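Asks: pasting the structure only:
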């Protein structure tokens, strides 16, 4: 991605927090009025689970971005987990335990009630899968896992240090933590990511973690990057 004459707003993990996403986007629109050139919003993944309105978040991201902006949505591990359940590759309970319950509630589905009505686990799964709109599933399947520029990497969780970007494993890009944070290996580019919740945005070396746990704090964070300069924005400023 060419970031010349471009202002980029990277947004941390939304996790079903539709109101916070709307509030943050409004602040991004106001902030961007001072800039000419391209304007890009990069969503860092994890749109579903945990928060109350996963369905509305997906619908919002499928709709056109704010006027004058391009929006790029990356995959997070929670989208991958949801797809794995819908495809029959992950049992229901592990997904529900990491926030899938709240996602299903947002689609008007109560798994416990379905279990009481139908008993059969296969029947319950079939009815759940029938409720999720095909367009939402298709949207999640198309999400890229990483966007790179000359100086920046935008990714959900991080990268494996010492491995070329083109050789990175998708599982690392979506899930890595300790190996990414504790390495002494110098990163070649700034890595802007979410996945690991921090009380305040954390800038450690060339790692920029902007996941401020919106689903439990109400604070959804973005970082504006133009050239070599950055500025933080929050849904609760």
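Replies: Noted; the coordinates are in hand. Since the model is a prediction, treat every value here as computed from it, not as a measurement. Numbering: from 1, shown residues only.

Asks: C-alpha from now on. contacts and neighbour counts both.
Replies: Noted.

Asks: contacts for the helix ranked longest in the chain?
Replies: When every helix of the chain is counted residue by residue (DSSP state H), the longest turns out to be helix 18-32. Surrounding helix 18-32, the residues in contact under the criterion CA atoms under 8 Å, 6 or more residues apart in numbering are 7, 9, 14, 39, 53-54, 56-57, 66, 214, 218-222, 233-235.

Asks: Mind doing that once more with 7 Å?
Replies: The list of residues contacting helix 18-32 from outside it, by CA atoms under 7 Å, 6 or more residues apart in numbering, reads 14, 53, 56, 57, 218, 220, 234, 235.

Asks: do the same with stretch 7-15
Replies: Taking CA under 7 Å, 6+ apart as the rule, stretch 7-15 contacts 21, 38-51, 54, 194-195, 210-211, 214-215, 220-226.

Asks: The spatially most central residue of the chain: what's its closest spatial neighbour, skipping adjacent residues?
Replies: The structure's the chain has its C-alpha centroid closest to residue 45; by CA atoms, centre = their mean the separation is 1.5 Å. Once its chain neighbours are removed from consideration, residue 45 has its nearest residue in residue 76; the separation is 4.0 Å (CA to CA, 6 or more residues apart in numbering).

Asks: Second structure for comparison follows:
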């Protein structure tokens, strides 16, 4: 299995296309193909905050329709899913940018898009367990003891939000423990969710969210080589959005 696992896109469609091209893919009938039979994979949060969430999601829909999607949904994915089901969800922290695009549709097309998104989300696993258990793609990470366990709200919360303490930072973001430092599993875990300036390798984990939507980079890790490939962001740089670990 040869994968190129891309970090949080957050509506940065142009950077996504640039990265896919840099990774060596060509497009046939709108689908990416690689001469070495590599395949794209994603750590989730394709939408929110960036300029082209709908276009990014429609690309994911096309991959899914052609059985070419490997995607671990994130917290932003889950929030849009709850909205698509008619739940009362606050449109903030980026969701408002996606919904501004969706609300520009006609009422019929808006319903069609949200229904398609609901189907998209319901077909996704909580996290991806690949290559006979040698590779896990989980949006915010996962503890080794959780891998393969039956679904629970505790595991879902960890995968979507990380190892949160229940406390919040002054800007409202949750305080998270650095779970990767304690990871001792044999599988590689590729995740995102917490923006870092460079892809972060700790034990057998790698965080590939390099904050594209905050002016950093869009990053992929090539599996099994574990090589990093990035393209620069076209968005304004917001340094305070990046997490710096000790």
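Replies: Great, that's in hand. Bear in mind the structure is a predicted one, so any value in this text is a computation, not a measurement.

Asks: got the contact list for residue 163 of the second structure?
Replies: Taking CA under 7 Å, 6+ apart as the criterion, residue 163 of the second structure is in contact with 176, 177, 179.

Asks: The first structure: strands as residue ranges?
Replies: Assigned by DSSP state E, the strands in the first structure fall at 6-11, 38-43, 70-73, 146-148, 152-155, 190-193, 202-204, 207-209, 221-226, 229-234.

Asks: follow-up on the earlier one: correct me, but the residue nearest to the centre of the first structure touches residue 72?
Replies: No: assessed by CA atoms under 7 Å, residue 45 of the first structure is found out of contact with residue 72, at 10.0 Å.

Asks: Weed out the non-buried ones from the contacts of helix 18-32 of the first structure.
Replies: A residue is treated as buried here by neighbour count (16 or more other CA atoms under 10 Å); on that basis the buried members of the contacts of helix 18-32 of the first structure are 14, 53, 56, 57, 218, 220, 234, 235.

Asks: of all those, which two lie farthest apart?
Replies: The most widely separated members of those are 56 and 234, with 19.8 Å between them, by CA to CA.

Asks: Report how many residues lie close to the aligned residue in the second structure for residue 106 of the first structure.
Replies: In the second structure, the position corresponding to residue 106 of the first structure is occupied by residue 101, as judged by TM-score structural alignment. With neighbours defined by other CA atoms under 10 Å, the count for residue 101 of the second structure comes to 15.

Asks: excluding its backbone neighbours, what's nearest residue 101 of the second structure?
Replies: Closest residue in space to residue 101 of the second structure, ignoring its immediate chain neighbours: residue 54 at 6.8 Å, by CA to CA, 6+ apart.

Asks: ok, back up a step: looking at the contacts of helix 18-32 of the first structure, which are in helices?
Replies: Among these, the members falling in helices (DSSP H) are 56, 57.

Asks: and of the contacts of helix 18-32 of the first structure, the nearest to residue 142 of the first structure?
Replies: Minimum separation from residue 142 of the first structure among the contacts of helix 18-32 of the first structure (CA to CA) is found for residue 57, which lies at 16.1 Å.

Asks: thought the closest one was touching residue 45?
Replies: No: contact status for residue 57 of the first structure versus residue 45: not in contact, 11.4 Å apart, counting by CA under 7 Å.

Asks: buried sites along the longest helix of the first structure?
Replies: 18, 19, 20, 21, 24, 25, 27, 28, 32.

Asks: contact partners of the longest helix seen in the second structure?
Replies: Using DSSP H to assign secondary structure, the helix with the most residues in the second structure is helix 107-122. By CA under 7 Å, 6+ apart, the surrounding residues in contact with helix 107-122 of the second structure are 61, 81, 84, 102, 103.

Asks: try 6 Å this time
Replies: Where contact means CA atoms under 6 Å, 6 or more residues apart in numbering, the residues beyond helix 107-122 of the second structure that reach it are 81, 84, 102.

Asks: Ok, stretch 221-230 of the first structure next?
Replies: For stretch 221-230 of the first structure, the surrounding residues in contact (CA under 6 Å, 6+ apart) are 7, 8, 9, 10, 11, 12, 231, 232, 233, 234.

Asks: re earlier: would you write a ChimeraX line that selects the buried entries of the contacts of residue 163 of the second structure?
Replies: In ChimeraX syntax, the buried subset of the contacts of residue 163 of the second structure is picked out as below (16+ other CA under 10 Å):
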select :176,179
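
Asks: how much space between the corresponding residue of the first structure for residue 219 of the second structure and residue 127 of the first structure?
Replies: Alignment note: residue 219 of the second structure maps to residue 221 in the first structure; criterion TM-score structural alignment. Per CA to CA, to the nearest Å, residue 221 of the first structure is found 35 Å from residue 127 of the first structure.

Asks: of those two, who's got more company?
Replies: Neighbour count, other CA under 10 Å: between residue 221 of the first structure and residue 127, residue 221 has more, with 29 against 15.

Asks: Report the separation between that one and residue 234 of the first structure.
Replies: In this structure, residue 221 of the first structure and residue 234 of the first structure are 5 Å apart, going by CA to CA.

Asks: Same check on residue 29 of the first structure?
Replies: For residue 29 of the first structure, the distance to residue 234 of the first structure (CA to CA) stands at 13 Å.

Asks: ditto for residue 10 of the first structure
Replies: For residue 10 of the first structure relative to residue 234 of the first structure (CA to CA), the value is 11 Å.

Asks: just residue 219 of the first structure next, same as before
Replies: Distance of residue 219 of the first structure to residue 234 of the first structure, computed by CA to CA: 6 Å.

Asks: next one: residue 34 of the first structure
Replies: Relative to residue 234 of the first structure, residue 34 of the first structure is positioned 18 Å away (criterion: CA to CA).

Asks: try residue 146 of the first structure
Replies: 23 Å.

Asks: Could you double-check that residue 106 of the first structure sits in contact with residue 53?
Replies: Yes: under the criterion of CA atoms under 6 Å, residue 106 of the first structure makes contact with residue 53 at 5.4 Å.

Asks: buried stuff in stretch 82-92 of the second structure?
Replies: Applying a neighbour-count criterion of 16+ other CA under 10 Å, one finds 83, 84 buried in stretch 82-92 of the second structure.
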